[in-house]
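Student: Build me a model:
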Amino acid sequence: MMKHWMAAVIATAAGVLSVPAAWSADDAFPEVRIDYERHVLPNGLTLLVHEDRKAPVVAVNIWYHVGSKDERPGRTGFAHLFEHLMFNGSENFNDEFFRPLEAAGATKLNGTTWYDRTNYFQNVPVNALDLTLWLESDRMGHLLGAIDQARLDEQREVVLNEKRQGENRPYGKVWEAIAQATYPAGHPYSWTTIGSYEDVKAATLDDVKDWFREHYGAANAVLVIAGDVDAEDVRHKVEHYFGDIAAGPVRRRHEAWAAPMEGEKRMVLQDRVPQTRIFKVWNVPGFCDSQANILGIAAGVLGDGKNSRLYERLVYRDQIATGVSVGLGPFEIASQFMIDVTVKPGGDAAAVERAIDEELERFLRDGPTAEELARVRTKTFAQALRGLERVDGFGGKSATLAQYEVYCGTPERYTEELDEIRDATPLAVRDMARHWLADGVFVLTVEPFPEHQVADSGADRSKLPELGTPPDLELPPLRRAKLSNGLEVVLAERHEAPLVQLSLIADAGFAADAGIKAGTARLTLDMLDEGAGDDDALALAARAERLGAQLAAGSSLDTSFVNLNALKARLEPSLDLFADVLLRPRFPADELERLRQLLLATIQQEKAEPYGIASRLYPALIYGEGHAYANPRSGAGTEDSVRAITLDDLKAFYTRWIRPDTSTLLIVGDTTLEEIVPLLEARLGAWAAPAQAAPVKQLDAVALPDKPRIFLVNRTGAEQSLILGAHLAPPRSDPDDLAMQLANTVLGGNFVSRLNMNLREDKRWSYGAFTSISNAKAQRPFIAYAPVQSDRTLDALREMRRELEDARSRQPLKPAEVDFARDSLVRSLPGENETVGDITGSYTTILVHGLADDYWNDYVGRIAELSAKDANAAARRLLQPQSLTWVIVGDLSRIEAPVRELGWGEVTVLDTDGKRLR
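Tutor: Sure, this is the predicted structure:
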């Protein structure tokens, strides 16, 4: 529930831009703006309302102007701990906050805490707006009576497990080291948001209640409602539910305190990581300061995309690094400019740092070129158009309005930012970078707050509001055509935003690696946009950036894809780009060697992370060597197989598998079949299938083992054990699939599922425990997994198996649980089909798994017909605890002997490559 870093300032403006009049016709974009109404209730609550009628979904997003900077030394982690407590029930609904919302079909729901704010957000069907407002207002105004010592102890352990989980990841200890080293003692940003173990453990019930009284009044909150609503109706609803809540005490605000450093300070931190990583950090002005905005442009020039200075030099040309990130952490009273570079495995960190310094020195000397500025501007405007599709709190329009209102006092600050980006010159960007990045005042102003009044009455707190009738999902119908070469074209029209998404879906994927070198499918598709037609890799990337287009090629288990997200105004040249990538890839040898090193680094990253290790090993264990699905789940292959792949291997894979007779071109967006087919025919019509017959993947059925097996992987010193149990389940096309989805949702498919409530909320051994059923054309994996504290490995293992056995037979799924799971699945559909990308994903599922065109539009009715009896019958088919293959990654010096004493079955110790050690 806590984010660790934020994007550059220029990215935060996505979806909220107006087109500068000075732009040339070639660079013009449609005008983009978030319209809103602003109201301040008598009790000080600020309300922003944005109407977006494209889908029957509404985002409810509330930001409290309090974060970890409002804590004090010795009491760190309070803001984040309290965020957790806000999900555990209020005085009038003393239950898990997620429970009624998941049943209502909420999507994109969570809470996050950061240095300056705490927010809570969810997308819900429009019929659930009253319910959501009731819940949010109840925990704003009626929380203290529901917080007791047991609840505090429970969430304290959950938070500490979250901290352990974060620090257990590679590079997980970086952020605390940066905070302590870059800000002076006592600065509000000198500790991390999650706080210290000691401070979280020391939190008392009085402490947390005082935190609520001091920071959670109505006058310290901004509520944004965005979606399929009427603004005046929303205002009345908010006054009804929130009007009688106390304003809270007058808050003292921090003034800007950039705290620039002087000279150079160095530190070496050792951790369990696969590669050396270099971070360079400068303290700079805060979020609303125009200086930070200009520095955001500098960050884009230096590190955003293949044509950025540092990526081109370090990853592409010199090939001494595998990853580059440059950005701003835009906090309220100060920000941090960071360069983050991952050194190539076995590389020279000192040489990489010298190269970083050389490029930075060149930038500070000469500044950016006009072309580089144009690239950053174009990306910003393209992000704006894509951002208009989303209303959610994960960076959608409601988050944008809230962020600028909370940090800057007005949502309109983004328009000034865009003016600054439009008007920035190379000289201005260079001078700003020189001022803040060439090297290393606190003023407090107290202003009176307006007096507030509390309404005499408010909402009925004796019961939750009724949900009402859920909206039906109405995806645009599919229309079909064929090009002259037989390529099937499938279109879903969506005209609400000027975007067109294309997805070439080829029957290939990681499964096509069977019998050849593992990793070939992934590497082949990765190579497609590394040079095509007349363009090398950098020229191709620059061409996409000029068009504001997004290209992606890749693979999943059963399919390979080439995707294009294009602006409607630049559709035809974007289709030219798409055709070059699809039909005329260059497969340059130097790019293969560079991508090979990146893929090898990816494998090393997977082998350094507990879930990555388990996901590399379990497919071969449950499918058996030689099966098409047996390779590592990510499709990355092994280090030996990747080193052996040649250009001829890639070209042969491309010719054999990427072909029009076994592919489908799915299009979603602002076009018609009459418009798009001639454009496609002109570009793709001559694409012919090879003479050889279309290949067929061997997906033979695999028998389940008759008893459990346990595989252990050592991770010396690990503070947690990752437990993953897996067995094979029927394919997605199985007639009982919907009933299996219900059973999985009850068991471990959402926050309030049996498994998570047991291991996280009841036992407090894990930050999260879940189950899932992956998609596959053949038998697919069912997995149950949980990272748990090391000393509870054996207990958690027993509990996980018991939960599966109970759900299968001893404690059948109750009608109320099945109803909840059904509501959760059904009511979340509108929120999961908001953007053209979302709809593309939904229709890809239909096309790949041979489902009916109206599968999603009929989903509600079909799942409504399923009873608890149906779900329990499906659970008996789905869950096979006696056949589970367990993979446990942890410190074997602490867990191996107890696991062996369980007596469940054969116990084998593997290395991270799956080789048997004992």
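Student: use CA for all of it now, contacts and neighbours both
Tutor: OK.
Student: Just to be sure, Gly166 is in a helix?
Tutor: Yes - per DSSP: H, G, I helix; E, B strand; the rest coil, Gly166 lies within a helix segment.
Student: residues in contact with it?
Tutor: Residues in contact with Gly166 (C-alpha atoms under 8 Å, 6 or more residues apart in numbering) are 172-173.
Student: Next, work out how far apart it and Leu160 are.
Tutor: Distance of Gly166 to Leu160, given as C-alpha to C-alpha, to the nearest Å: 10 Å.
Student: what's the burial count for Ser398?
Tutor: Neighbours of Ser398 under the rule other C-alpha atoms under 10 Å: 28.
Student: now swap in Gly669 and tell me
Tutor: Here the count is done by other C-alpha under 10 Å, and Gly669 has 27 residues near it.
Student: residues in contact with it?
Tutor: By C-alpha under 8 Å, 6+ apart, the residues touching Gly669 are 492-495, 497-501, 836.
Student: which of those lies closest to Gly195?
Tutor: Using C-alpha to C-alpha, Val836 is the member of those that lies nearest Gly195, at 39.3 Å.
Student: doesn't Asn92 make contact with Arg461?
Tutor: Yes - counting by C-alpha atoms under 8 Å, Asn92 is a contact partner of Arg461 at 5.8 Å.
Student: Mind checking which of the two has more residues around it?
Tutor: Shown here are Arg461 and Asn92; by other C-alpha under 10 Å, Asn92 has more neighbours (19 against 16).
Student: who are the neighbours in contact with the more buried one?
Tutor: 138, 142, 461-463.
Student: what's the distance between stretch 77-95 and the middle of its chain?
Tutor: 23 Å (C-alpha atoms, centre = their mean, to the nearest Å).
Student: Need the distance between the two termini of it.
Tutor: Terminal residues of stretch 77-95 lie 24 Å apart, using C-alpha to C-alpha.
Student: Same question for stretch 656-666.
Tutor: Start-to-end, stretch 656-666 (C-alpha to C-alpha) is 21 Å.
Student: Let's compare: structure for the following, please.
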Amino acid sequence: MHFPVRRALAALALALACAAQPACGAAAAKPASNDIPIPDIAYTRFVLKNGLTVLVHEDHKSPVVAVNTWYHVGSKNEKPGKTGFAHLFEHLMFSGSEHFNKTYITAMEHIGATDLNGTTNTDRTNYFENVPTSMLDYALFAESDRMGSLLGVLDQKKLDLQRGVVQNEKRQRENQPYGVAYQLLTENTWPAGHPYSWTVIGSMADLDAASMTDVTDWFKTNYGPNNVVLVLAGDITPEVARQKVEKYFGDIPAGPPLARQQAWVAKRSGSHRSVVQDRVPQARIYRVWNVPGANTPEEPLLDLAAHVLGGGKTSRLYKRLVYKDQTATSASASDDSSEIAGQFDLTLTARPGADARKMEQAADEELRAMLKSGPTDSELQLAKTAILARYTRIVERVGGFGGKSDLLASCTTFTGNPECYKTYLERIKAATPAQVKKAMNDWLADGDYVLQVDPYPANLATTAKLDRSKEPALGKPESLRLPPMQKTTLSNGLKVVVAERHTAPVVNFSLLVDSGYASDAPSMPGVASLALRMLEEGTPTRSSLKISEELESLGASFNTGTNLDGAFVNMNALKATMPRALDLYADLLLHPAFPQNEFARLQKDRLATIAREKANPQQMALRVLPSLLYGKGHAYALPFTGTGTEDAVRRMTREDMVKYHQTWFRPNNATLLVVGDTTLAELKPLLEKSFASWKPSEVPKKNVAQVGQPTKTVVYLMDRPGALQSVIIGAQLAPPRNNPEAVPLQLVNNVFGGTFSARLNMNLREDKHWSYGVGTQIASAVGQRPFLSVSPVQTDKTRDALQELVKEYTGIAGAKPITAAELKAAQDNETLRLPGSFETTSQLAGAYQTILQYQLPEDYYNTLTEKALALTPEQANALAVRSVMPNRLIWVVVGDLSKIEPGVRELNLGEVHQIDVDGNLVK
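Tutor: Below you'll find the predicted structure:
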């Protein structure tokens, strides 16, 4: 299902950007893998008489319950000629059931669900949502009704609608750079007839041919409770869970007996190769082997091999290809484990102008060296620590991808043992270099498939029957009481804010520096983001690779990010290694060396990144939009990706990085936020010691000028020949984030396009199925904020979709007033989902960062529910009329102009100009 708009809008790069990194100290830290315990996720298990397997995990830190439902059916259960059914049916499960005949995501958003989605892979289909405890009955009623009573309201109209949505999802994926690879890799690595030899999303022809009989048979065969694992995790007890599950699921009849696929690795022999062209700026090599799948003795060994070979900056491929040879901008390895088989793959992206053959040859040399000698002890320790640290962080979250309920459901579905992850981690801990070497030689010495993607020359039931005649009564918003922010100031003037949470042995450090894209000179955009990226590239006492090794050895992660107004340096550390990690963190913050060799490498990488952005339809638009919206010379008039321009990046020097750091990184211009398993009393002495050498200094003032709204509608066209979709972006300005009307305006936005059930998505996706998903966002900023709609639509509907968007803008601005029901839905979504938004230390830190950066009241989130519920329809409509300007919008349309330009011009929305990827007018 994957409601995609939030992911698309995240491309604005106005939220924190991350990049792993470490910090200070002289001697290498002792590897921590032996000290990291294997997590223990306690559970109670029971099975209903109809075969439904239920697991319950208690976690009462927040009034939220994760509902995670796994159906043991995926694309491998399809047949050739009838592919894509599992994924298509996942979409149909969101379209309403007999006693709950409403759009599922809309209904769940109205009760405040978070981590809400459904996904399909080769082996399973899962549906998950975190809901306030008071809404659990409602969620279980809905989840059980679609399990037991879907077919009563499934009709041809719903089938046609979701078929169109899925086909647009397929188009959207294939419209991305390297989108051709997935189909080719799937078809060429598995033998004909193998259950993995077709893609999960299926073929267009098979989707077109899907009939009501086909989907009905699919449901009857695969969606019985005896083929399901249900996990409830969070604010619930086993006794309450059993009572509720018996009530809602107990009368659903069991489905038929099912056949299960057994392991079929399909090991290959020899080497096979394909070459394909795509409109991409850089060549890419995929190299794939078929290997044993999940829950096999080989899986942890190959996972460790993948980490050592290509698991990050400390890996052999990254060191050789990206750092040393500089033939690649990225180089990775992964071991992707599925139920009956797996695939080990290398993905290598060539630097523009580099010889892809030399890059591939060097990668092969690194592989052969590991096949010959295996990993070193230290490499293996780093890999073990990284994997164990990742599992340690799982205990922070009850639901969603990678949460505790997800892990329990996966283990139970595929092995019958909810604790199978312990076996995996025990094998990780016990692995030796010799065992990893043997596994690599058994599976990676032969049988590879290589796909080379070259740039296109143009460059471009037994219990009582439940009465389902009425739904359970809805609960009320849960009270929210986030940990208080404790404050102190170090002797050098650095403000420190601490929020304690002791439910997981994790501590998150975030330094907030008042700088951001707005601190860049107009002639040199991109300095701030590149300087932040370089913080992890070395200090006087630590090289870049040494930093990465120390971070892995400590089980810590480091990343930096920039947005319009700020720079952020984050470290997530384990409690057990926090003091050592803090030393490393301080060294990275205070003593970046900005090595010339690393600067030169990253300068090339940044140019390659910009080239990729100029090939991605949404990023093409987001690069040129700011100057059209704010006017050239404004502090915000630079690419929303934050990467700057090619001209500026080419002119940058290492000295620009040094100057940026010396100018803006001052204790009197920063706040250190610490969230997690620590106390202010414990921290302050450590911080005073670590930051003693950091001295205050005068900092320049940024000038974020006020600008006027667009005076008229103007349409800008950008050509992307051969595009399968057009991307339409509408833009105007909104008041700053700390404006008193920010909360009401967000509610108006939620009605318009900010949620799945908003007007735009209901129109273009659910009603007309011209898109996989559209939406709007008011990005955060200290100054005027960009208010954007992003609409990827199929090419032949570009004109009609743009016309519908104009109609929707006019509607929300007064022609179609917001109804009481729409406002209530937006209020429910905004308030009820709050408790599920602060599970992890990183999420909590993100909330406090928002408060601190935009100078919001300290009780902002604790009082948000009250403020949101106070808005009336009259107030909402008055605000919409004042705020939304349908006749003064900047439109940017990216697509195949040979097919879409005449239709766009026919609409006569205003002046129409064609611009290139740099925003220059094309004559």
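Student: Could you tell me the TM-score of the two chains?
Tutor: Superposed pair, TM-score by TM-score structural alignment, normalised by the length of structure 1: 0.95. Supporting alignment: 885 aligned residues with a C-alpha RMSD of 1.4 Å.
Student: Map Thr841 of structure 2 onto structure 1.
Tutor: Alignment note (TM-score structural alignment): Thr841 of structure 2 maps to Val836 of structure 1.
Student: Next: Asp656 of structure 2.
Tutor: Aligned counterpart of Asp656 of structure 2 in structure 1: Asp649 (TM-score structural alignment).
Student: Tell me how many other residues crowd that match.
Tutor: Asp649 of structure 1: 16 surrounding residues under other C-alpha under 10 Å.
Student: Relative to Ala601 of structure 1, how far out is the residue nearest to it when sequence neighbours are not counted?
Tutor: Leaving aside its chain neighbours, Asp649 of structure 1 sits nearest to Thr520 (7.3 Å; criterion: C-alpha to C-alpha, 6 or more residues apart in numbering). Distance of Thr520 of structure 1 to Ala601 of structure 1, given as C-alpha to C-alpha: 16 Å.
Student: Compare the two (neighbour count), which wins?
Tutor: For Thr520 of structure 1 versus Ala601, neighbours defined as other C-alpha under 10 Å are more numerous around Thr520 (29 against 22).
Student: got a list of what the equivalent of the more buried one over in structure 2 touches?
Tutor: Per TM-score structural alignment, the equivalent position to Thr520 of structure 1 in structure 2 is Val527. The contact partners of Val527 of structure 2, taken as C-alpha under 8 Å, 6+ apart, are 520, 644, 649, 652, 656-657, 660.
Student: nearest to Leu551 of structure 2, of those residues?
Tutor: Nearest member of the contacts of Val527 of structure 2 to Leu551 of structure 2, counting by C-alpha to C-alpha, is Met657, at 23.2 Å.
Student: rewinding a little: just flag the most distant two among the contacts of Asn92 of structure 1.
Tutor: His142 and Lys463 (13.3 Å).
Student: Who has more neighbours out of these two?
Tutor: His142 (18 against 11).
Student: ok, the more buried one to Leu131 of structure 1 distance?
Tutor: Per C-alpha to C-alpha, His142 of structure 1 is found 15 Å from Leu131 of structure 1.
Student: sorry, back to before: who wins on neighbours among the contacts of Val527 of structure 2?
Tutor: In the contacts of Val527 of structure 2, the most neighbours by other C-alpha under 10 Å go to Gly644, 25 neighbours.
Student: Let me know whether that one touches Met524 as I believe.
Tutor: Yes - using C-alpha under 8 Å, Gly644 of structure 2 makes contact with Met524 at a distance of 7.5 Å.
Student: With adjacent residues omitted, what lies nearest to the aligned residue in structure 1 for Thr865 of structure 2?
Tutor: Taking TM-score structural alignment, Thr865 of structure 2 has Val860 as its aligned residue in structure 1. Distances taken as C-alpha to C-alpha, 6+ apart place Val826 nearest to Val860 of structure 1, at 5.8 Å, with adjacent residues excluded.
Student: ok, how many other residues are close to the one you found?
Tutor: Val826 of structure 1, neighbours per other C-alpha under 10 Å, totals 25.
Student: Would you point out which residue is most central in structure 1?
Tutor: By C-alpha atoms, centre = their mean, structure 1 has its centre lying nearest to Phe394, at 8.5 Å.
Student: Now do the counterpart of that one in structure 2 against His87 of structure 2, distance only.
Tutor: Alignment note (TM-score structural alignment): Phe394 of structure 1 maps to Phe401 of structure 2. Taking C-alpha to C-alpha as the measure, Phe401 of structure 2 and His87 of structure 2 are separated by 17 Å.
Student: One more: Lys702 of structure 2?
Tutor: Counting by C-alpha to C-alpha, the gap from Lys702 of structure 2 to His87 of structure 2 is 49 Å.
Student: out of those two, which sits in the more crowded spot?
Tutor: Neighbour count, other C-alpha under 10 Å: between Lys702 of structure 2 and His87, His87 has more, with 23 against 14.
Student: tell me which element the more buried one is part of?
Tutor: Assigned by DSSP states H and E, His87 of structure 2 falls within helix 85-92.
Student: Structure 1: matching residues for that helix?
Tutor: Aligned using TM-score structural alignment, helix 85-92 of structure 2 spans residues 78-85 in structure 1.
Student: now swap in stretch 227-244 of structure 2 and tell me
Tutor: With TM-score structural alignment as the criterion, stretch 227-244 of structure 2 aligns to 220-237.
Student: again, but for stretch 316-334 of structure 2
Tutor: Using TM-score structural alignment, stretch 316-334 of structure 2 lines up with residues 309-327 of structure 1.
Student: ok, now stretch 902-921 of structure 2?
Tutor: Using TM-score structural alignment, stretch 902-921 of structure 2 corresponds to residues 897-916 of structure 1.
Student: Mind listing residues that contact the matching stretch?
Tutor: 607, 613, 616-617, 638, 707-714, 794, 917-918.
Student: Could I get the full set of strands for the stretch 451-600 of structure 1?
Tutor: According to DSSP state E, counting those that start in this stretch, the stretch 451-600 of structure 1 carries its strands in the segments 478-482, 488-493, 499-506, 531-532, 535-536, 550-555, 560-567.
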